[in-house]
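> My questions concern the predicted model and sequence given below.
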Amino acid sequence: MKKLTPMMKQYLDLKEQYPDSLLFFRLGDFYELFFEDAITAARELEITLTARDCGQEEKAAMCGVPYHSVSNYLDRLVEKGYKIAICEQMEDPSEAKGIVKRDVVRVITPGTLIDTNLLEEKENNYLLALYSNQEGFGLSYTDISTGEFYTTHYPGKDNITLQSIKDELGKIAPKEIIYSFYGKESYGKNLLEYMRTLNIHAETIDEWNLDLNGVEKRLKTHFQVENIESLGLIDNPLETMASGILIDYLQRTQKRSLKHINHIDFYGHRDTMLLDANTRRNLELTHSMQHKGKKGSLLWVLDKTVTAMGGRMLRKWIEEPLIDHKTITKRLNTVDYFKEALLSREELVEALKHIYDLERLTSKIGYDSANPRDLISLKNSITYLPVIKEILIQSQDQLLLELLEDLDLLENIKELIESSILEEPSVGLKDGKIIKASYDPQVKELRELASDGHHWMTRLEEQEKQRTGIKSLKVKYNKIFGYFIDVTRSNLDLVPEDYIRKQTLANSERYITPELKEMESKILGAEEKIIALEHQLFLQVREQIKKHTHRIQKTAKVVAGIDVLNAFAQVAYENDYHKPEISVGDKIHIAEGRHPVVEKMLVEENFIPNDTFLNNKDEAISIITGPNMAGKSTYMRQVALISLMTQIGSFVPAKNASISIVDRIFTRVGASDDLSQGKSTFMVEMTEMAHILNNATEKSLLILDEIGRGTSTFDGLSIAWAIVEEISKNLKAKTLFSTHYHELTALGSNLTNVQNYQFTVKEEGDDIIFLRKVLKGNADKSYGIQVAKLAGLPVKVINNANGILHSLENNKKKPKVLEDQVQISKEKVQDGLSIREQREETHQVAKGRNPEQKQLDFHAYYERQLIDEVKSVNLVETTPLDALNYLYNLQSQLKNMTEENQHGKKSKNAR
């Protein structure tokens, strides 16, 4: 360290304070990085790595970026998960004695971005704190670019709590998490693994931050309250700790007061519908699975919002559907009003186009980073608030009138900005041309002096041209020499004796006069004074506006809500959506329902609508059969989306709909291997299914697609059958269950709340046409070969498959695995017991339990099945050849059964 240059020692002293951050060290017009930071930044940013003398034998690695374009570089580094410490010059280098004082003014992390150029306009950028102790978890999150701050807690120690937190993290989608898992280390490890799958930057909290008294003190200081009870943090240390940890982290990284974060919003887990990560993904609420972006999602269809605030609120509404009948109804009524009031809707859109992002403007003011043009944007936005109020005041709609009561027109803020800030001010705070002359007498005086000085210079130039006869003479200015008279070489013989030579150039000479230097002193003195004065006055104006932060934020929420409701009406008008009825019972009845996204994506064909009937009684479970590509998955998803759209207050793509409020929507649609967790496709499917059965209630809506297909036919059918029975007998939730196990349709005859539906197709020779229509009944074929043909499988493969299928159907060629399939497919409900119950009780008999129960062992059970099968044969319609084939097959099955029985006895004796 003794050998280091003073500047490099200063750099390393600061770097020692921020070891986990890349230190951007301000040197003049550049931010420089040194040593390991330089090597990292050069690699990640793909910029040149150089070296600089640091006082030691080996030079220090160095790279740098211009200060005026630093945002682009910061964005790329933050996107990669790096933290960045911004070190600024704290004094004017020209006035510094010795090395310029420098200090870190801010640490930028993925969750603390405020630069609107680095943020998605219609997405929040959340930072989240997660704290745990023996009693449970506390969770708080904030978006410092908007000032939102939320908190909640999770008492309990079970896996349901763990899954709930995962669902919440998936919903919030924070860019960064700070955490402490004291007392919940095993849960913490699980959560950290989950965070990695979501690509969330996470870091632990220092232990010294976990003192409750210290946390409470930081909260009281930040929110300027006498006690935490006034914040609503009463007898809840989990929420208190999470909130305090979050505030402390912000203060340490942002190094300012952050007054725009001025209140805490508390929420519970049953205030809105909870959607787990699988459901959000499968229904493609905000991102499509195919494109990974907004296009192809429900958000893409519904987002007709005009303002950035409205776009963010729409996303939040989609993620948090309502469960309160009254609030849903009020939203639907407002959408109904807007849909019919075409003129008002169009006028409102025109007004909203002039509203800037009030939330982020307010945050920039609170952050002391708002420039003069930001204040003009705020003023122009406020100008249109009375226009919005005038458009809506005559509506008589209950929700709109409630919103208008909270719509603060902010007249005093508009008047302040209007009276003080020029209409087209400079961007920089130290460039002048910010404050109106009429706002301050001194500004007026200095501006007149400067203006008169410039006019004097113009008059001087004309005067000297006349006096000297030099027509090309110019009075000019630059920052180095100030004002001077420029004379070309061809006119040097005309230069008067009172001109004093200042500089010689190749093509001209520069002169000054005593009179010129005297006026220069007055002009430049006035300009320096006015720049300093305007800067001071601007800061005063900004500070006055900062006092009204909460008012602006409140109005921003109102404007955002109006924007979303108007957008719903616009979507309904353009896409022929209709107002759903909120059913007070338990039914979901949809007439001619459509999938909102799929119908928008179709180009060359019309979407075929379908009806839906569900309740918790005789229509609780719909078992849906039909070939692949027939539309089963689309149909089930559209029912879920129509329910969800209803509960966010949107009209729905249906001729009419009566929707009962569901507490949750669960989906089990498709699956893939989770290699990072060592889980197979089937394991993933069963894990998701277990989550559904453990968390759903009779008020839930279940979308289950081809359960059991990830394992053998025997196991898959058994599991699917048992799941349907569990839902039917115990859970009793409204369920759409698609399957290729046609045997499951037998449940429609044996369970009173199960109905069979099929997707119809039209056969034309060896080809099929998908009719996309769902009707009562069950399909008897899967049309797999025809679908394979449509998919482009080679003709020779299709022909071979047809031949094999024909042989199998005629019992000429039946592999052992298919014999098992035939056996299972013929299982029926015996003595009122399901397959699952029969197997459970058979298992008990095999273990010697309750021997008096009238149960069958497996072999006796199969023999009985064969007897029943023989009884069911229609001999009148059976040809001699069919009878011969049938007897041959029957004999083969009995022979196999006998061999298996003998093998089982030998194994038992061996044991």
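Alright, I've got the coordinates. These figures come from a predicted structure and were not determined experimentally. Numbers count the residues shown, from 1 in each chain.

> can we go C-alpha only for contacts and neighbour counts from here?
Noted.

> Let me see the contact set for residue 797.
For residue 797, the contact set (Cα atoms under 8 Å, 6 or more residues apart in numbering) is empty.

> and if you look at residue 817?
Taking Cα under 8 Å, 6+ apart as the definition, residue 817 has no contacts.

> And the next helix or strand past the host helix or strand of it?
Element membership for residue 817 (DSSP states H and E) is helix 816-825. Later in the chain than helix 816-825, the nearest helix or strand by DSSP H and E is helix 835-846.

> Buried residues of that following helix, list them for me.
Residues 835-836, 838-839, 841-845 are the ones in helix 835-846 that count as buried (16 or more other Cα atoms under 10 Å).

> Distance to residue 640 for those residues - can I get that in TSV?
Below are those laid out as TSV (distance: Cα to Cα, whole Å):
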residue	distance to residue 640
835	30
836	29
838	34
839	34
841	37
842	39
843	39
844	40
845	43
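
> structure B:
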Amino acid sequence: DIRDLERLVARLGTGGNARDMRGLGQSLSALPRVKNLLAGCANPLLRELSDQVSPLPDLAALIERAIVDEPPIPVKEGGIIRRGYHAELDELRDLAAQGRTWLAEYQASEQQRTGIKTLKVRHNSVFGYYIELSRGQAENAPAEYVRKQTLVNAERYITPQLKEYENKIVGAQDRAMAIEYDLFLELRAACAREGEAIQASAGALAAMDVLAAFAERALALRYARPAVTDSARILIRDGRHPVVEQMPGADRFVPNDILLDGGENRLILLTGPNMAGKSTFIRQVAVIVIMAQVGSFVPAASAEIGVVDRVFTRVGASDDLARGRSTFMVEMQETANILNNATARSLVVLDEIGRGTSTFDGISIAWAVAENLHDRIRAKTLFATHYHELTDLALTLKGVRNYNVLVREAGDKIVFLRKIVPGSADKSYGIQVARLAGLPGEVIDRAKEILLNLEEGEFADSGQPKLARHRPRKEAFDKMQLTLFDLSNPPDGKAGKQ
């Protein structure tokens, strides 16, 4: 029953219409019920919010008495003010209504007096009220009819009696609309005078709305009350992503733990294959921290959240064509913003820094960024990467810890277990993920060949790049093996000799 009070007051302050005013009156009428619900509440915050709500019963009653239930949008065309609110307005409306009745009676009397049954009394914006006769009946028009317009099929006339009464009707209608508009302006001014109190009520109601939503979600989704502290420690047990776990048709969400502090768990380096859940995990930690600091329960079994001053993120890949910035440039600018503004009290979330350039450049940049965050800024950092070389940071920096996402291999297939465990991943499983994505089989097979070539070295003994070398298919290899024992049919097709 309560509409957006801030928006209604803002609209009425700059203009608005009678529907806005009607909505304001209905909303104010509902505020006493809100205060009654919070009466005697033990929670000091709710008591404070309740005290900030001002129902303004006099203004609500004034609007209810003045504005009709379904007012039109235009404010200068009448139909806004309720009957009984203003005596002069009621009289003018009665006069206008009587005028319409008089016009109907005048048309009937003229039809009877002239004997012309098709005679009509009509109105337009040019002539006002006029009498219209068909061309066939025009010759029967009385002498006092004054011709005003000739049409193809009709003649239009006016009479002194008709114009006299028209002036009364139109004058009453115009005066009534002018009075209605003046009354609307007076009501709008009354609302504006209470603008500060209405805005305070709107702010309190907004806070109640947020708290009610927090409470409902916490009960419905088994959220836990976090312990928010001044320490540098973030400890989450069985944390979940509040959005991903509610996605329709999704698999059962696998909860995970996290420990970040300013000491030995300062920078978490997370490795694992694509689609394993790295990005979801680092984002859920950031979301849980934000939820805790805005006063919400969090999707976890338990959580201890040391207050952070800011949450910095560098996730996703996007360019900015309008400004001529490539994906890599956007990534570097966002990373620069983090390095220039983060503090030891910040939480930093980085997802695959350096992937937009060559491998060596990317590794170098990612390594240097991680060192800077660890040594100079000392911010709590979650760093997801496919660069397995970065896991060596744990050997040289005491605050770096390696974690990876568990994966189970079954032949050429993989199963994502979504569990975060200590240690680094041994490989990225990129080819297996490509198979899941639907790449053609010949592309997958060729990718395997190239991967083996890369793992063996840069060049073959002949000087040819091993990357381009094709390996013999298994069928051909089996055939060559059989000919070693079948001397009657050697590989060259000639009979062998002992």
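Right, received. Where do you want to start? Quick caveat: nothing in here was measured; it's all calculated off a predicted structure.

> angle of the helix holding residue 817 of the first structure against helix 835-846?
Comparing the axes of helix 816-825 of the first structure and helix 835-846 via axes from the mean of the first three to the mean of the last three Cα atoms, to 10 degrees yields an angle of 100 degrees.

> which parts of the one helix or strand residue 38 of the first structure maps to are buried?
Assigned by DSSP H and E, residue 38 of the first structure belongs to helix 35-45. Within helix 35-45 of the first structure, the residues scored as buried using 16+ other Cα under 10 Å are 37-42.

> and if you look at stretch 728-748 of the first structure?
728, 731-748.

> repeat for stretch 33-47 of the second structure
35, 46.

> How far away from the center of its chain is that stretch?
Mean-position distance between stretch 33-47 of the second structure and its chain equals 31 Å (Cα atoms, centre = their mean, to the nearest Å).

> So what would you say the end-to-end distance of that stretch is?
14 Å (Cα to Cα, to the nearest Å).

> What lies in contact with it?
By Cα under 8 Å, 6+ apart, the list of residues contacting stretch 33-47 of the second structure reads 50, 53, 208.

> Can you get me a residue count around the aligned partner of the first one in the first structure?
Aligned counterpart of residue 50 of the second structure in the first structure: residue 404 (TM-score structural alignment). Residues lying near residue 404 of the first structure (other Cα atoms under 10 Å) number 19.

> So what's the gap between stretch 356-370 of the second structure and the chain middle?
Going by Cα atoms, centre = their mean, where stretch 356-370 of the second structure is centred and where its chain is centred differ by 34 Å.

> buried stuff in that stretch?
356, 362-363, 365-367, 369-370.

> Residues contacting it, please?
327-328, 339, 353-355, 383, 387, 389-390, 393.

> ok, now stretch 900-911 of the first structure?
Contacts of stretch 900-911 of the first structure (Cα under 8 Å, 6+ apart): residue 859.

> picking up where we left off before, just the contacts of stretch 33-47 of the second structure now: which is nearest residue 193 of the second structure?
residue 53 (16.3 Å; Cα to Cα).

> The closest one contacts residue 200, correct?
Yes - with contacts counted by Cα atoms under 8 Å, residue 53 of the second structure reaches residue 200, the gap being 6.9 Å.

> Those two: who's more crowded?
Ranked by neighbour count (other Cα under 10 Å), residue 53 of the second structure and residue 200 place residue 53 first, with 22 against 17.

> residue contacts, that one?
Residue 53 of the second structure neighbours (Cα under 8 Å, 6+ apart): 31, 35, 200-202, 204-205.

> before we move on, what SS does it have?
coil (DSSP: H, G, I helix; E, B strand; the rest coil).

> Relative to residue 30 of the second structure, how far out is it?
11 Å.

> same thing with residue 265 of the second structure?
52 Å.

> Let's verify residue 535 of the first structure: helix, strand, or coil?
helix.

> what about it, how many neighbours?
20.

> Show me the helices in the stretch 101-250 of the second structure, by range?
160-193, 195-221 (DSSP state H, counting those that start in this stretch).

> Against which helices or strands is the longest one packed?
Other helices and strands packing on helix 160-193 of the second structure, by 3 or more Cα pairs under 8 Å, 6 or more residues apart in numbering; DSSP states H and E, are helix 5-14, helix 57-66, helix 87-114, strand 128-134.

> most packed of those?
Using mean count of other Cα atoms under 10 Å, the stretch among those with the largest mean neighbour count is strand 128-134, at a mean of 20.

> so how far does that strand sit from its counterpart in the first structure?
Superposing on the first structure and averaging over aligned pairs (mean Cα distance after the TM-score superposition for the first structure), strand 128-134 of the second structure comes out at 4.2 Å.

> cool, stretch 91-108 of the second structure as well?
With mean Cα distance after the TM-score superposition for the first structure, stretch 91-108 of the second structure averages 2.8 Å from its match.

> Other residues contacting that stretch?
119-121, 165-166, 168-170, 172-173, 175-176.

> equivalent range in the first structure for stretch 198-207 of the second structure?
Against the first structure, stretch 198-207 of the second structure falls on residues 552-561 (TM-score structural alignment).

> Mind listing residues that contact the matching stretch?
Contacts of stretch 552-561 of the first structure (Cα under 8 Å, 6+ apart): 307, 309-311, 313, 358-359, 362, 403-404, 406-410.

> May I see the buried residues of that stretch?
552-553, 555-561.

> what ranges do the strands span in the second structure?
Using DSSP state E, the strands of the second structure run over 120-124, 128-134, 146-150, 154-158, 227-229, 234-239, 256-260, 267-271, 302-306, 311-314, 347-351, 380-384, 400-410, 413-422.

> Now tabulate these in a markdown table and tack on distance to residue 444 of the second structure.
Putting the strands of the second structure into a markdown table (distance: least, Cα to Cα, whole Å) gives the following:
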| stretch | distance to residue 444 of the second structure |
| --- | --- |
| strand 120-124 | 79 |
| strand 128-134 | 84 |
| strand 146-150 | 87 |
| strand 154-158 | 85 |
| strand 227-229 | 49 |
| strand 234-239 | 36 |
| strand 256-260 | 33 |
| strand 267-271 | 23 |
| strand 302-306 | 43 |
| strand 311-314 | 31 |
| strand 347-351 | 26 |
| strand 380-384 | 26 |
| strand 400-410 | 17 |
| strand 413-422 | 12 |
